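Asker: Sequence first, predicted model second:
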Amino acid sequence: MQTNLILLLFCIVLLVLGLAAFFMARAKASRVRAGGMAMYAQPNQYAWFSVLATAGPAILVGALGAFVMLLLGAEIPTAYLLAASLVIAALGLVVGLMQVRPEFHARQAIERVIRLLLAAAAMVSILTTFGILFSILFEAIRFFQMQSFWDFITGTTWAPGNSFLVSAGRAEAGEGGAQFGSVPLFVGTFIITLIAMLVAIPVGLMSAIYMAEFAPAHVRTLAKPVLEVLAGIPTVVYGFFAAITVAPLIVDLAALVGLDASFNNALAPGIVMGIMIIPFISSLSDDVINAVPDSMREGSLALGMTKSETIKNVVLPAAAPGIISASLLAVSRALGETMIVVMAAGMRPNLTANPLEDMTTVTVRIVAALTGDQEFESAETLSAFALGLVLFAVTLTLNMVSVIMIRRFREKYRANNL
């Protein structure tokens, strides 16, 4: 409670210092300007620079102190840290007022601060990506010290529980230790993702073309928000829909044509996942198609092409980079889906190409490995990091391929327009 009171007092004092810096700097700049001297910035710009000079260093010192205490384990009294920040804020106020002079470019200084803030925001995302990679990499290396990397990549049997049976003396004759072959997991992941994309890309792209090129304004106003509602439905609700409605329907349809289908089949979560991803492709593709200049459509129509030919030969090639980006974003979304697969496809690693059988995905096994009662140092738990590392590499490869494809489409598009 005392810490919260000190923090509240710090915020109040810093706010008062910021307001004082704003009004005092603006008043000083107005007086200098009224004296007939030419200034490089407006009084309000000098005022905002003084606010930045007052509050910015104080907040930075407080954030660095909190970082040192939380991550490095240092013990710094909160009152002393906040008091030091207020002292720095007072010094910043004096410096900000001293900079209110005709030859100082306050506007350029503010723009430099904004550029630094934007660069810091970009660095946060970059450092977060590397932090995720390193946190997975170190634990994955520990797993590969226990298990063969080659067997993990090429093995066709995922049976981590066998090691427990062997150690307990309950293994059957001839049964070996744990087997961590990841091929069944990645095959299941790719099959379910492929089914989802076969549903999502055609439906999402055609709906985007309709809303961008053919739909009247009142239909578009109503249809687009309704379509995007699908993106806000929780995945567990989709899981219920896949397990209770879609999976039994697939079993009945398969029986009509003489096929055997499991109630925990891969086709049901793939279809429902595709329905879930439709808004991602539709909304992004719609924005990209609308961004194509109308002059290109008008030039195509003036040359005698029909509207359908214009869409096929002009609009879609011009929007292809954005459509590819939307599709690969949807692929990444499908690769990371867990709940729908658990509820509709099951958790059994099954190496098969038949979508009517049960199978599981990489993310499901990651959750199962990290939520069990086994020790963290065990190979089964550490296998989750190995699976995450390979999945990270697969996603990174897809992103690199998408960048290459987008560049080629853009080069081809520019060459055709020359």
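Answerer: Here it is on my side, so go on.

Asker: switch to C-alpha atoms for all contacts and neighbour counts from now on
Answerer: Will do.

Asker: what are the ranges of the helices in the stretch 251-400 of the chain?
Answerer: Ranges of helices in the stretch 251-400 of the chain, per DSSP state H, counting those that start in this stretch, are 267-290, 294-302, 307-310, 316-335, 339-344, 362-370, 379-417.

Asker: correction: the stretch 1-150 of the chain
Answerer: So, for the stretch 1-150 of the chain - with DSSP H, counting those that start in this stretch - the helices run 2-34, 43-71, 78-98, 106-146, 149-154.

Asker: Ok, which of the ones you listed comes nearest Tyr238?
Answerer: helix 106-146 (28.3 Å; C-alpha to C-alpha).

Asker: let's bring in a second one:
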Amino acid sequence: MTPAGVRRRAAPGSSGFLRRSQPRYVEKVVKVLLVAASLVSVLTTVGIVIALIPPSVEFFGKVSFGDFITGTDWSPLFKPASFGVLPLVTGTLVITLIALVVAVPLGLGAAVYLSEYARPRVRSFFKPILEVLAGIPTVVYGFFALQAVTPLLQDIWPGGDGPEVFNALSAGFVMGIMIIPTIASLSEDAMNAVPNELRDGGYALGSSRMQVSTRVVFPAALSGIVAAIVLGVSRAIGETLIVAIAAGGRPNLSFNPLEGMQTMTAFIAAAGIGDLPTGSIGYQTIFAVGTLLFVMTLVMNLVSIRLVRKYRQVYE
């Protein structure tokens, strides 16, 4: 028996020899930095909203919101001024749609090849080359569209009635090339995250590589693919220099991609160069269009989050 008041010595390896762990200061610092990074993003968004709301409220105090949304004539810097934003919205949507028609098939095709067909050495060689496209300045893309793509389209267009010098087709085509790396890289990462057990099950049932890629891997990675496409759409909607250089600066309520158009971002860039007096209604149109663009992007992101959650697959 152990005498009263005498503590029994724990055997080696028992909990009695476990020491209290030292405070992990590095982890605490990293945690603080991560929280700070998250707060910067949130505070930046809040700051954008705060900067947009007061001038927008003043603008809509002078211009009817209904006339702004449904009007078909946009000439806020001329007399008589007109504030129908539909031409800018139409130009933005047409060019974005053309970019998606180009980028989605090519980006997803590149992702499927890199994820399911390419050998590791080939993947490690081609993926950085693909991502180089994302690092090219957009002003270079804009001049490429104006000086190379548009003349080429005018030369090969049947009947000789080709695109105008400034047109939405060349701007959308080059913008699609610009966002291919975004869609391809993120989609390839989502496909690589699919467990190999699913692929092995498909091959065990006698499926070909194409069937496994399109019927097993692609549906399993659908949430990541949707997120990649939405991110590409967001970048296309927010692009400025390509559309300002290649699509022109004429608001045009038309769905003809051969004609010149002006997008919402192109108008903001053109009107915000400093020639408008602060507080004037022309100056306030910049914030009104920016608010509409912010709301459109927010709605699109909310829809994408819902889609991602709906099709998300969880593997253990």
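Answerer: Happy to help now that I have it. Note that the structure is a prediction, hence the values are computed from the model and not measured.

Asker: TM between them?
Answerer: Superposed pair, TM-score by TM-score structural alignment, normalised by the length of structure 2: 0.90. Supporting alignment: 300 aligned residues with a C-alpha RMSD of 2.0 Å.

Asker: about what we covered before: a markdown table for the helices of the stretch 251-400 of structure 1, including distance to Ile233 of structure 1 and mean neighbour count?
Answerer: Shown next, in a markdown table, are those (distance: least, C-alpha to C-alpha, whole Å; neighbours: other C-alpha atoms under 10 Å):
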| stretch | distance to Ile233 of structure 1 | mean neighbour count |
| --- | --- | --- |
| helix 267-290 | 8 | 25 |
| helix 294-302 | 35 | 13 |
| helix 307-310 | 34 | 14 |
| helix 316-335 | 14 | 20 |
| helix 339-344 | 12 | 24 |
| helix 362-370 | 20 | 20 |
| helix 379-417 | 24 | 17 |
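
Asker: what's the closest of these to Phe190 of structure 1?
Answerer: helix 316-335 (7.7 Å).

Asker: Per the alignment, Gly201 of structure 2 pairs with which residue of structure 1?
Answerer: With TM-score structural alignment as the criterion, Gly201 of structure 2 lines up with Gly299 in structure 1.

Asker: how about the helices of the stretch 1-150 of structure 1, which one is nearest Val199 of structure 1?
Answerer: For the helices of the stretch 1-150 of structure 1, the distance to Val199 of structure 1 is smallest for helix 149-154, at 29.1 Å, taking C-alpha to C-alpha.

Asker: Average separation of that closest one from the aligned part of structure 2, please.
Answerer: Taken over the aligned residues, the distance from helix 149-154 of structure 1 to structure 2 averages 0.9 Å (mean C-alpha distance after the TM-score superposition for structure 1).

Asker: Now that helix: buried residues?
Answerer: Phe149, Phe152 (16 or more other C-alpha atoms under 10 Å).

Asker: Where in structure 2 does that helix align, residue-wise?
Answerer: Taking TM-score structural alignment, helix 149-154 of structure 1 hits residues 65-70 over in structure 2.

Asker: Equivalent analysis for stretch 341-348 of structure 1, please.
Answerer: Under TM-score structural alignment, the match for stretch 341-348 of structure 1 is residues 243-250.

Asker: and the end-to-end length of that stretch?
Answerer: End-to-end span of stretch 243-250 of structure 2 (C-alpha to C-alpha, to the nearest Å): 11 Å.

Asker: and it, how far out from the chain's middle?
Answerer: Centroid displacement of stretch 243-250 of structure 2 relative to its chain, using C-alpha atoms, centre = their mean, to the nearest Å, is 21 Å.

Asker: distance of the match of Gly201 of structure 2 from Val314 of structure 1?
Answerer: 10 Å.

Asker: Ala302 of structure 1 too?
Answerer: Distance from Ala302 of structure 1 to Val314 of structure 1, by C-alpha to C-alpha: 13 Å.

Asker: again, but for Val226 of structure 1
Answerer: Counting by C-alpha to C-alpha - Val226 of structure 1 and Val314 of structure 1 are separated by 29 Å.

Asker: Compare neighbour counts for these two and give me the winner.
Answerer: Val314 (17 against 12; other C-alpha atoms under 10 Å).

Asker: tell me the contacts of the more buried one?
Answerer: By C-alpha atoms under 8 Å, 6 or more residues apart in numbering, the contact list for Val314 of structure 1 reads Met296, Arg297, Ser300.

Asker: Let's have those in CSV, adding distance to Val341 of structure 1.
Answerer: What follows is the contacts of Val314 of structure 1, written out as CSV (distance: C-alpha to C-alpha, whole Å):
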residue, distance to Val341 of structure 1
Met296, 44
Arg297, 43
Ser300, 46
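
Asker: Spatially nearest residue to Leu382 of structure 1, not counting backbone neighbours?
Answerer: Spatial nearest neighbour of Leu382 of structure 1, chain neighbours left out: Phe143 (5.4 Å); criterion: C-alpha to C-alpha, 6 or more residues apart in numbering.

Asker: so what's the one you found up against?
Answerer: Contacts of Phe143 of structure 1 were listed using C-alpha under 8 Å, 6+ apart, and they are Ala379, Leu382, Ser383, Phe385, Ala386.

Asker: if I look at it, how far off is Leu64 of structure 1?
Answerer: Where Leu64 of structure 1 is concerned, Phe143 of structure 1 sits at a distance of 35 Å (C-alpha to C-alpha).

Asker: same thing with Val251 of structure 1?
Answerer: From Val251 of structure 1 to Leu64 of structure 1 the distance is 59 Å (C-alpha to C-alpha).

Asker: The two: which is more packed in?
Answerer: Neighbours were counted for Val251 of structure 1 and for Leu64 using other C-alpha under 10 Å; Val251 has more, 19 against 12.

Asker: Looking for the alignment partner of the more buried one in structure 2.
Answerer: So Val251 of structure 1 corresponds to Gln154, using TM-score structural alignment.

Asker: Its match reaches Leu169, doesn't it?
Answerer: No - assessed by C-alpha atoms under 8 Å, Gln154 of structure 2 is found out of contact with Leu169, at 11.2 Å.

Asker: list the residues that contact both of the two?
Answerer: The contact sets of Gln154 of structure 2 and Leu169 overlap at Pro163 (C-alpha under 8 Å, 6+ apart).

Asker: ok, the residue lying closest to Val139 of structure 2 once chain neighbours are set aside to Val89 of structure 2 distance?
Answerer: Distances taken as C-alpha to C-alpha, 6+ apart put Leu241 closest to Val139 of structure 2, at 5.6 Å, once the chain neighbours are dropped. From Leu241 of structure 2 over to Val89 of structure 2 the distance is 17 Å, taken as C-alpha to C-alpha.

Asker: Nice, that's everything, thank you.
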